[in-house]
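Asker: give the three-dimensional model of this entry:
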Amino acid sequence: MEHTGAPALELRDVVKTFRAQGGEEAHAVSGLDLTVRRGEVMALLGPNGAGKTTTLDMVLGLTTPTSGSISVFGAPPRHAVREGRVSAVLQTGGLLRDLTVRETVRIIASTFDTHRDIDEVLDSAGLSALSRRMVSKCSGGEQQRLRFALALLPDPDLLVLDEPTAGMDVAARREFWATMHAEADRGRTIVFATHYLEEADAFAGRIVMMAGGRVVADGPTAEIRARASGRLVSAEVPAQFRDEAQAVLASTPGVADISWAGTRIEVRTTDSDSVARILLLRLGAHDLDIVSGSLETAFLALTQKATA
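Answerer: Model prediction:
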């Protein structure tokens, strides 16, 4: 039975261990706490072995935690999957090569008590023009879109995507995410793991970074960038204030680096507000610009620090 007002996804102190060679226990997930609100779009990032796929497998009920608890809309994961509230787009598996695209969707649709219209699903996944093509003749990206179409059949409240654009070229990835934007606009909760940092940057409202089976960062994209690499503040400084700017900012807390290009100063800092006030109010600077660090820089800094 669903708990009224329960979040889409809730993990509490989740641990998952496997038996490694030699009989030793290996921790894939170590004390994971995570809550995903309804309607949220969350990206799960982390290096290989971070625990992303294991976490998603537990959310889908494909495996169970060694300890801790997981609920999906207030119910056990397998119950939510059986009710059609959760669907997944995984990297591999599940397709019969000797069927057409439409036959595949029609057969899977027959396994649900109720399902979305087949033509509507094919259109949503961008497969209407390919509906008569044999699965064996579909490219890797087209097969991934077919998996997405199958995931849409029960009209799920939560979509779980594990590397959803694997095997797609740049154009196909762009089309896929345009479709996902439309699904998110319909109010679906979307959780996806990806190695493409630009996808997380462009699509997710929230980013969770994992390393060593734990969450090492959790927040909006700009916040994640700032935590690891700070912000870059640049401005035009009047020539007569150059020496003063160098001296004052070098002793300002949070400043990591100062560089110059002519009269333009660039300051890397974790406190961009303080630096901006000094530049504008004390030093008469103009043409101020503040830019967050790259998500890639944040990703490397946070995950490497966690596994060091």
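Asker: drop to CA atoms for contacts and neighbour counts, all remaining ones
Answerer: Will do.
Asker: wait, doesn't Arg231 sit right on Ser294?
Answerer: No: using Cα atoms under 8 Å, Arg231 makes no contact with Ser294, being 9.3 Å away.
Asker: between those two, which one's more packed in?
Answerer: Each of Arg231 and Ser294 has its neighbours counted (other Cα atoms under 10 Å); Arg231 has more, 24 against 20.
Asker: state the distance from the more buried one to Asp273.
Answerer: 10 Å (Cα to Cα, to the nearest Å).
Asker: likewise Gly230?
Answerer: Gly230 is 11 Å from Asp273, by Cα to Cα.
Asker: the two: which has the busier surroundings?
Answerer: Neighbour count, other Cα under 10 Å: between Gly230 and Asp273, Gly230 has more, with 25 against 12.
Asker: that one and Thr104: what is the separation?
Answerer: 49 Å.
Asker: same question for Pro220.
Answerer: 38 Å.
Asker: how about Leu90, nearest residue that isn't a chain neighbour?
Answerer: Asp162 (5.0 Å; Cα to Cα, 6 or more residues apart in numbering).
Asker: residues near the one you found, how many?
Answerer: By other Cα under 10 Å, neighbour count at Asp162 equals 22.
Asker: surely Pro7 touches Ala75?
Answerer: No: look at Pro7 against Ala75 with Cα under 8 Å: they stay out of range, at 10.2 Å.
Asker: does Asp13 belong to a helix or a strand, and which?
Answerer: strand 9-19 (DSSP states H and E).
Asker: doesn't Leu256 lie inside a strand?
Answerer: Careful, residue 256 is Ala and not Leu. Yes: judged by DSSP: H, G, I helix; E, B strand; the rest coil, Ala256 forms part of a strand.
Asker: just checking, it touches Arg268?
Answerer: Yes: using Cα under 8 Å, Ala256 makes contact with Arg268 at a distance of 5.5 Å.
Asker: which one's more surrounded, those two?
Answerer: Arg268 (23 against 16).
Asker: which ones are touching that one?
Answerer: 230-233, 255-258 (Cα atoms under 8 Å, 6 or more residues apart in numbering).
Asker: here's the other one to compare against:
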Amino acid sequence: MSPESPPLAQLRGVHHRYGRTLALDGIDLSLRGGEVLALLGANGAGKSTAVAAMLGLLKPDAGEALLFGRSPGLLAARRRAGVMLQSAGIPENSRVAELLALTRSYYPSPRTVDDCVALAGLEGLLDRRYGKLSGGQQRRVQFALAICGDPEVLFLDEPTTGLDIDARQRMWTTIRAIVADGAAVLLTTHYLEEAEALADRVVVLNRGRVAAAGRLHEVRALVSQRRISCLSALDAARISTWPGVRSASRGADGNPARIEVLADDAETVVRRLLAEDAALSDLDVRRAGLADAFLEITRSNSTDRDADVAREAA
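Answerer: As a prediction, this is how the structure comes out:
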């Protein structure tokens, strides 16, 4: 991916409302070849609306959506994109092989059936009726339909919901291979470890606005917290009251002797931990992860917007 390469998909100053609800508030997004862009946010943050605008499934109230530099509603643009949405609307009586054959027919140079089966994990499912499959199997079929046209841009809206660990890892491997071949992937996910594993860039939406954007390390760097882990007999509830401590909990990894602490001032907190428990062991200090950054960014952004609303109402 080159930052100078033209975006394959783009939103420019897009606003959109559903009645009185402001879903998108002037957001800008761009997606380039050879990257995974993770679009993160709580429910109602605007993720699905942003994806729908990029796909031409809705017309923004203001601003512009482009797919390959053209209107996303044009057939020529859509034939170069693959889509996996949360709501599929797939005929339940159709066999998987029929669904795959029909979807492949829409594209000028589709992947072979064997490739689709291998990449999406459809072994043994081609003769099954879609409606008789488990939820995880249906998601794998939906993924196969999204990639069968060998798309240059792939939109994945919560793709691994309902998948077991093995199926999720297999989908991640396929996504990485697709991106390595030069395609672009826009990923929305509630699994922040998924964004950590796949994303080159992250955009955090909050109440229809971009709250943060950048590469993974840049988004993590927006918060100063450190995560402290140790084995200790100290009371986690008491630690959570110490100055500089955001939270403290016990047994986060299933080990009741382990304490996890999120702190603004890690050095001071570590000194106090060692001073109060001479038997403390297995101490580990690391930068807060994407999940911690996400929570802090959305919390801060919501507080700022609430203050803006209060000032406007005054």
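Asker: would you give the TM-score for this superposition?
Answerer: Scored against TM-score structural alignment, normalised by the length of the first structure, the superposed chains reach a TM-score of 0.76; 258 aligned residues with a Cα RMSD of 2.5 Å.
Asker: before we move on, the earlier item: which of Pro220 and Thr104 of the first structure has more neighbours?
Answerer: Counted by other Cα under 10 Å, Pro220 of the first structure and Thr104 do not tie: Thr104 has more neighbours, with 22 against 15.
Asker: can you tell me the SS state at the equivalent of the more buried one over in the second structure?
Answerer: Counting by TM-score structural alignment, Thr104 of the first structure lines up with Leu99 in the second structure. Counting by three-state DSSP, the backbone at Leu99 of the second structure sits in helix.
Asker: apart from its neighbours in sequence, what residue is nearest Leu99 of the second structure?
Answerer: For Leu99 of the second structure, ignoring the flanking residues on the chain, the nearest one in space by Cα to Cα, 6+ apart is Leu145 at 7.8 Å.
Asker: confirm that neighbour sits in a strand?
Answerer: No: Leu145 of the second structure is assigned helix when assessed by three-state DSSP, not a strand.
Asker: that one and Leu290 of the second structure, how far apart?
Answerer: For Leu145 of the second structure, the distance to Leu290 of the second structure - Cα to Cα - is 30 Å.
Asker: what about Ala228 of the first structure, how many neighbours?
Answerer: For Ala228 of the first structure, using other Cα under 10 Å, the count is 21.
Asker: the one 4 residues further on now?
Answerer: Burial of Leu232 of the first structure is recorded as 23 neighbouring residues (other Cα under 10 Å).
Asker: same check on the one 3 residues further on?
Answerer: By other Cα under 10 Å, the residues close to Ala235 of the first structure number 21.
Asker: now it: closest residue in space that isn't a chain neighbour?
Answerer: Per Cα to Cα, 6+ apart, closest to Ala235 of the first structure is Leu288, 4.3 Å.
Asker: so Gly230 of the first structure sits against Ser294, correct?
Answerer: No: using Cα under 8 Å, Gly230 of the first structure is not in contact with Ser294; the gap is 9.5 Å.
Asker: hang on, the earlier thing: what's the match for the residue nearest to Leu90 of the first structure in the second structure?
Answerer: Using TM-score structural alignment, Asp162 of the first structure sits opposite Asp157 in the second structure.
Asker: which ones are touching that match?
Answerer: With Cα under 8 Å, 6+ apart, Asp157 of the second structure has these contacts: 48, 51, 84-86, 187-189.
Asker: and which of the residues you listed is nearest Arg176 of the second structure?
Answerer: The nearest member of the contacts of Asp157 of the second structure to Arg176 of the second structure, counting by Cα to Cα, is Leu187 at 12.1 Å.
Asker: so who does Ala222 of the first structure touch?
Answerer: Ser292.
Asker: I meant to write Leu197 of the first structure there.
Answerer: 295-296.
Asker: measure the counterpart of Gly61 of the first structure in the second structure to Val210 of the second structure for me?
Answerer: Structural alignment (TM-score structural alignment) places Gly61 of the first structure against Gly56 in the second structure. Gly56 of the second structure sits 20 Å away from Val210 of the second structure, taking Cα to Cα as the criterion.
Asker: which of those two has more neighbours?
Answerer: Val210 (23 against 18).
Asker: the first structure: which residue goes with that one?
Answerer: Counting by TM-score structural alignment, Val210 of the second structure corresponds to Val215 in the first structure.
Asker: and if you look at Ser247 of the second structure?
Answerer: For Ser247 of the second structure, no residue is aligned by TM-score structural alignment.
Asker: what helix or strand does Ser247 of the second structure sit in?
Answerer: Counting by DSSP H and E, Ser247 of the second structure is part of strand 245-250.
Asker: so what secondary structure elements neighbour that strand?
Answerer: Applying 3 or more Cα pairs under 8 Å, 6 or more residues apart in numbering; DSSP states H and E, one finds that strand 245-250 of the second structure contacts helix 236-239, strand 258-263.
Asker: for Asn206 of the second structure, find the nearest of these.
Answerer: strand 258-263 (22.6 Å).
Asker: how far off strand 245-250 does that closest one point, in degrees?
Answerer: Strand 258-263 of the second structure runs at 170 degrees relative to strand 245-250, counting by axes from the mean of the first three to the mean of the last three Cα atoms, to 10 degrees.
Asker: buried sites along strand 258-263 of the second structure?
Answerer: Judged by neighbour count using 16 or more other Cα atoms under 10 Å, the buried positions of strand 258-263 of the second structure are 258-263.
Asker: and for stretch 189-209 of the first structure?
Answerer: 189-195, 199-201, 203-204, 206-209.
Asker: can you find the partner of Leu44 of the first structure in the second structure?
Answerer: Checking TM-score structural alignment: Leu44 of the first structure goes with Leu39.
Asker: what about Gly19 of the second structure, neighbour count?
Answerer: 7.
Asker: sorry, slip of the keys, the one I care about is Arg227 of the first structure.
Answerer: By other Cα under 10 Å, the burial measure for Arg227 of the first structure, its neighbour count, is 17.
Asker: which one is the aligned residue in the second structure for it nearest to, not counting chain neighbours?
Answerer: With the correspondence set by TM-score structural alignment, Arg227 of the first structure lines up against Leu222 in the second structure. Among residues not flanking Leu222 of the second structure along the chain, Ala293 sits closest, at 7.1 Å (Cα to Cα, 6+ apart).
Asker: and the one you found, what pairs with it in the first structure?
Answerer: Residue correspondence to the first structure (TM-score structural alignment): Ala293 of the second structure is matched to Ala298.
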